[in-house]
Each structure stands twice: as structure tokens, then as C-alpha cells.
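Trainee: Sequence and computational prediction follow.
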Amino acid sequence: MKNSVDFIGINHYSTTYAKDCTNSSCSATENRAIQGFVGTVGERDGVLIGEITAMGGSYVVPRGMQEIANHIKIQYSNKPMFITENGYSSPDVREQRVIELMNDVKRVEFHARYLAHLAKSIREGADVRGYFIWSLMDCYQWNLGYNVRFGLYYVDRQTLTRIPKLSARWYKNFLTNNSKHVYK
């Protein structure tokens, strides 16, 4: 098994605190079969770890990206890493508020901040080979259906028309201006 992994894929959306549930019961809604005796919480001493997103229990904590990449670098002998999913969830809104979905400033800020922390980790030696945004288009989320939107492109569910959001234009600009000399 040693050295049988070519790369590590990381899906990273949020960071939370760990809560010891060994000698006490955590929330009845938590799934002990999955979480064991550790719960995850988004606040400590009444202070949230970051801004909460439309995906309940998910917080904006950009430093978490740097911390997980650095952890993988140390723990797994700096195997090549790909950030296979990273995204910001915004709530779905009624048609009259589509303009708000199109001007997704918080998604732009999310990716800019997460990428800045990922860049710090790369400068510290983490072997990060790729970064993939979740998701290209608004899509059906397996546990929340159409109640949240992650996409860089707005999808009109009646016509299936796809329209680039502010974040799509920002990301195109980011890639154009920050990858000119990569792998030439």
C-alpha cells in the first residue's frame, strides 16, 4: 500500500470546530454512526467561526484551505493535491430577485479569499496541482435540491438558459491574469 496513491483530491467547503462527545451526548440530530464521538460546531464561546452560508452548518473560513493543504503536505509526504471541489452556496430566490443572483459578490469574495490562502500554502511548499470550483452552473444539490445555488452560471429553470454571473467573469479574469506562465 505504501506509495500507492498518485494524488490526493480534496473537497473543501468549510471549516468547523471539533466537539468532544465521548462522555456526553452531542445534539440528537447529529449522526453518531458517521461522526463517532466527535461533533462539529461552528461556534465557540458564542462566536461564529465565520459567516454562515446557505448550506446550513457551512461557514466561510478561508484559512481552512491553507490549513488543510499544509496538513496534507506534512501528513502525507506532500503528495500532489487537487482541490476537487470548493464553492460558495447562496440561497435560491424568486424571479424578481434574479439580479441579486447575477451580482454574486459574496461568491467572488469567497473564491478570492480561499485562493489567496491556497496560494500561501503553495508558497510554503504544498504541491497543489489544480483547483476546481463547485460548480460551473447552478445545479441540483443531492441533499438540498434546488434550494441553494453554487454555480458561476445562473440557470433559468424554466428555459434552461445559462447566463454568466459576476463570479464567472471574475474567475475568467483571474485565470487569464494569473496563469500566463504556468506549464509553458
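Mentor: Arrived safely.
Trainee: CA only for contacts and neighbour counts going forward, please
Mentor: Fine.
Trainee: By residue count, which helix of this structure is the longest?
Mentor: Ordering each helix of the chain by length in residues (DSSP state H) puts helix 105-123 first.
Trainee: In it, which residues are buried?
Mentor: Burial within helix 105-123, assessed by neighbour count using 16 or more other C-alpha atoms under 10 Å, is assigned to 107-108, 110-122.
Trainee: Second structure for comparison follows:
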Amino acid sequence: MGWNIDPSGLEELLVRSHEEFGLPLAVTENGAAFPDRVEDGAVHDDARVAYLHRHFVAAHRAMERGADLRGFFVWSLLDNFEWSFGFTKRFGIVRVDYDTQNRLVKDSGRWFSELARTGRVGEYNVVE
């Protein structure tokens, strides 16, 4: 979408908010739209996995620096209608076929499932 992606900004925001206000924090929406394509019955959205990985690592660093982060919600579970872009941008970790309403868990959804199951972001090779 042409938006700047800077996970260090999330880390700094969480730390600064903790230092200034001392309240528990939650990230309520974090995600990005990328051009997803279904290929051989799967959505290999490596850019979204890399995005989420980098932001969860940044959040973890903020916690190591004292931020009391209690929740982190990915935007969004499902592809959906975006107020300024309609159905043209896909943010979900689960793809929605708008014609049939079928759902397909993307690679990012599988990655997030593993994170939720283990509590670990694991290693991920980010291609810059």
C-alpha cells in the first residue's frame, strides 16, 4: 500500500507509553495488506509473515525494556471490507473468497497459529 514499515517504531511507542503512563498496554490492530494470490490451493504470503515476525520481535524487545504488554491482536483474522479501499486490499491471515465465502488459512495464519501454540516467534529469514 506504500505505507512505511518500521517495527522499531512500535518498540519505541510501547516503551515510551510505558515510561510516560505506566499502564498495561495492548496492540489492538497490527497488520498490512499485501498482494495475496492463491496458488495450488495455498496463499504463500511471505511478506505478511515477515511483517508480523518483525513486529512481534519488536514487541518482545519492548517487553524486555519494561513495557507491560498484555495483548497483541493481528489485523485482521479475515480479509474484509476496508473503508477506503473496499475489497481491493487484503489484510487477513485467512483469505476470504468473496464470491463463494470459502475461507483458506494463509501461510501467515499458520505461522500465527504456531506462535499462539508455542509462544515463540521462531526463526524467520526476512528477505529485504
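Mentor: That came through fine. Please read these numbers as outputs of a predicted model, since none were measured by experiment.
Trainee: hang on, the earlier thing: report the aligned residue range of structure 2 for the longest helix of structure 1.
Mentor: Here helix 105-123 of structure 1 aligns to structure 2 at residues 46-64, judged by TM-score structural alignment.
Trainee: Average offset of the matching stretch relative to structure 1?
Mentor: Its aligned residues in structure 1 lie a mean 0.5 Å from stretch 46-64 of structure 2 after superposition (mean C-alpha distance after the TM-score superposition for structure 1).
Trainee: any idea where the strands of structure 2 begin and end?
Mentor: Remark: strands assigned in structure 2 by DSSP state E are 25-30, 38-39, 42-43, 69-74, 94-96, 103-105.
Trainee: Among these, which comes closest to residue 116 of structure 2?
Mentor: Closest approach to residue 116 of structure 2 among those is made by strand 69-74 (10.8 Å; C-alpha to C-alpha).
Trainee: how about the closest one: buried residues?
Mentor: Buried residues in strand 69-74 of structure 2 (16+ other C-alpha under 10 Å): 69, 74.
Trainee: cool, stretch 82-101 of structure 1 as well?
Mentor: The neighbour-count check on stretch 82-101 of structure 1 (16+ other C-alpha under 10 Å) flags 82, 83, 86, 87, 88, 89, 90, 92, 101 as buried.
Trainee: contacts for the longest helix of structure 1?
Mentor: 60, 62-63, 65-67, 69-70, 87-89, 128, 166-167, 170-171 (C-alpha atoms under 8 Å, 6 or more residues apart in numbering).
Trainee: from the residues you listed, which is closest to residue 152 of structure 1?
Mentor: Using C-alpha to C-alpha, residue 167 comes nearest to residue 152 of structure 1 of the contacts of helix 105-123 of structure 1, at 5.5 Å.
Trainee: which residue lines up with that closest one in structure 2?
Mentor: Aligned by TM-score structural alignment, residue 167 of structure 1 pairs with residue 108 of structure 2.
Trainee: Surely that match is in contact with residue 93?
Mentor: Yes. Judged on C-alpha atoms under 8 Å, residue 108 of structure 2 makes contact with residue 93 at a distance of 5.4 Å.
Trainee: Quick check: the aligned residue for residue 150 of structure 1 in structure 2?
Mentor: Matched by TM-score structural alignment, residue 150 of structure 1 corresponds to residue 91 in structure 2.
Trainee: Residue 11 of structure 2 - how many residues pack around it?
Mentor: Residue 11 of structure 2 sits with 22 neighbouring residues when counted by other C-alpha atoms under 10 Å.
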